[in-house]
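In: take this sequence and fold it.
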Amino acid sequence: MELQGICHKMHAGLKNLSVTDQQTHKANVEYKFILDRSEVDLPFNLGQEIEIEATGNIYCISCGTKTPKSYSQGHCFKCMKTKASCDMCIMKPETCHYHLGTCREDSFAHEVCFQPHIVYLANSSALKVGITRLGQMPTRWLDQGATQALPIMKVGSRRLSGQLEVMFGTQVADKTDWRKLLKGEAEPVNLIEIRDQLIEDFAPKIQSIRDEFSQHLEFNETVELLETELPREFVYPVDEYPEKIKSHNLDKTPVIRGKLQGIKGQYLILDTGVINIRKYTGYELKIRI
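Out: Next up is the predicted model:
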């Protein structure tokens, strides 16, 4: 069997959702490939030998232009320099500059940046704090390979969520160690206890940020504590984790082969190494059993 098309990040969804001990939502994670913007059931199972080939063709996921190199996860150079979705404030939301009148695209700001956002705690390679749009739960956690997650705040804008993330980041990491992520499951932590302690420790600063953003009434930039949310737990389809991490690079080795041992985050775990599928957004790939 062979599939061919323009690669996008895998779609991760949940199945077999359950509530354990009335305190935690737990679910298994399942994946679909996205080729040419259409969902495709994974054409292979754990334990099967697969081959992935990069044809050498790369296309911008925004304008469709063929490009010699991919920028900002699938864009051509022109779109990377002009699209709001490629601006630095996407990586660092606290630097959002819409209020300064310098946003690249007003429509993008209203469709994305001024939508409700969630500040959350997650456990991927270790405890971390992060943000995501309300509609991106649980996708954001699954893309990061989190085994536990807990929403702790709902806010009115991306910049506001970024300010809170930076604040919590002085005490909790905001990055995931991808190598540690792929070596096994993170040690479980009590997210509710951690949430309650953080809210107590940062209460004065949270109020200060609330006061600052309450001046922007036109954007409804409010802060709501999510004190009744339950933690989520996720189980990924992994038979075996590697002892040593070797990363495949399709730019250097266009054809890779191996037995599929697992999928976690946006990584395929093969017995020959791991590959980050999201990294190759915009690449034309051939996938064979």
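
In: C-alpha only now, for contacts and for neighbours.
Out: Noted.

In: where along this protein do the helices fall?
Out: In the chain, the segments counted as helices under DSSP state H are 77-82, 88-91, 106-108, 139-143, 158-169, 178-181, 191-201, 203-213.

In: a markdown table please, covering those and showing mean neighbour count and distance to residue 250.
Out: Output for the helices of the chain, formatted as a markdown table (neighbours: other CA atoms under 10 Å; distance: least, CA to CA, whole Å):
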| stretch | mean neighbour count | distance to residue 250 |
| --- | --- | --- |
| helix 77-82 | 16 | 20 |
| helix 88-91 | 14 | 25 |
| helix 106-108 | 13 | 32 |
| helix 139-143 | 21 | 20 |
| helix 158-169 | 22 | 33 |
| helix 178-181 | 16 | 18 |
| helix 191-201 | 15 | 38 |
| helix 203-213 | 14 | 44 |
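
In: how about this one, so we can line them up?
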Amino acid sequence: MTYQGVLTKMESEFLEPIQYYLVFENDFININQLLEKRITLEFVVYQCLNCGLNKPIFRQGFCKSCFFDIPQAADWIMRPELSTAHLDQEDRDLEYEKKVQLQPHIVYLANSSNVKVGVTRKSQVPTRWIDQGAHEAIEIVEVPNRYLAGITEVALKEHVSDKTNWRNMLKNDIQDEDLVAWRERLKSYIPEEAHDYYIANNTETNLVFPVDKYPEKPKSLNLVKEKQYSGKLVGIKGQYLIFDDDRVFNIRSNEGLVIGLSL
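Out: Model (predicted):
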């Protein structure tokens, strides 16, 4: 059986374990059902997620010209403190920016390879934590716009990491942390503008990923370079497919590739 379509990040369901779905234009696959099966991935062409053209992907699933033009790839996406919609100031497309920036956002702590601080729209909890491969997470503040979340993250990352070590996350080289205690320790560093939005009474969320075998030395699969790869799928964590030879394939970083997947 063969499927073909353009890669976008896997959809997920917050169950135990997490359920993952690869969604194509006219089909979808429950990836959990492929565990312990040998699958073949093949690179076909590029397809920019914005213009749809067969042009090399630059970042985030977009070709280079689209990346530097469309609001979905503006700097405030990765650096929320640069958001300006709350000031009625346009970056690339004010209507889009208001739609995304002027909604409730969460600043959170997640533990994937280590405790890190992050920002996401409230509507993306717990999806954001699943995508990062976090086995535990907790909300710190809930603010009404992206800017306030951004400046809170900037302040807190002076005292806690804002990065994930993807290799340690995939090796499951992690330890449990008391995220409530972390939240309490970081409270005093929250900017004054966001202090009233501090969440004082919540508990951490735990996540279980469908992994039968963790890689000892994860090696990233470059499908564009190799063109085709076959291996037995032994796990899914974050946005990674994990194979029995320690190869791992990051779906998120390969968005915009048209691939063939055969069983």
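
In: circling back to that earlier point, figure out which of the helices of the first structure is closest to residue 237 of the first structure.
Out: Proximity to residue 237 of the first structure, assessed across the helices of the first structure by CA to CA, is greatest for helix 139-143 (11.8 Å).

In: tell me what that closest one is packed against?
Out: strand 2-20 (3 or more CA pairs under 8 Å, 6 or more residues apart in numbering; DSSP states H and E).

In: strands of the stretch 51-200 of the first structure, start to end?
Out: When assigned using DSSP state E, counting those that start in this stretch, the strands of the stretch 51-200 of the first structure occupy the ranges 117-123, 127-133, 148-155.

In: mind putting the helices of the first structure in a markdown table, distance to residue 117 of the first structure included?
Out: Compiled in a markdown table, the helices of the first structure are given as follows (distance: least, CA to CA, whole Å):
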| stretch | distance to residue 117 of the first structure |
| --- | --- |
| helix 77-82 | 24 |
| helix 88-91 | 13 |
| helix 106-108 | 15 |
| helix 139-143 | 12 |
| helix 158-169 | 6 |
| helix 178-181 | 24 |
| helix 191-201 | 17 |
| helix 203-213 | 14 |
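
In: out of those, which is closest to residue 225 of the first structure?
Out: When the helices of the first structure are compared for distance to residue 225 of the first structure using CA to CA, the nearest one is helix 191-201, at 8.7 Å.

In: quick one, what contacts residue 130 of the first structure?
Out: With contacts defined as CA atoms under 8 Å, 6 or more residues apart in numbering, the neighbours of residue 130 of the first structure are 119-122, 165, 174.

In: neighbours of the residue nearest to residue 3 of the first structure when sequence neighbours are not counted, how many?
Out: Nearest-residue entry for residue 3 of the first structure: residue 287, 5.1 Å, with adjacent residues in sequence omitted and distances by CA to CA, 6 or more residues apart in numbering. Here the count is done by other CA atoms under 10 Å, and residue 287 of the first structure has 20 residues near it.

In: swap in residue 108 of the second structure?
Out: Neighbour tally, residue 108 of the second structure, other CA under 10 Å: 22.

In: counterpart of residue 134 of the first structure over in the second structure?
Out: Under the alignment defined by TM-score structural alignment, residue 134 of the first structure corresponds to residue 122 in the second structure.

In: distance of the closest residue to its match other than its chain neighbours from residue 142 of the second structure?
Out: Residue nearest to residue 122 of the second structure in three dimensions, not counting chain neighbours: residue 105, with 4.9 Å by CA to CA, 6+ apart. According to CA to CA, to the nearest Å, residue 105 of the second structure stands 6 Å off from residue 142 of the second structure.
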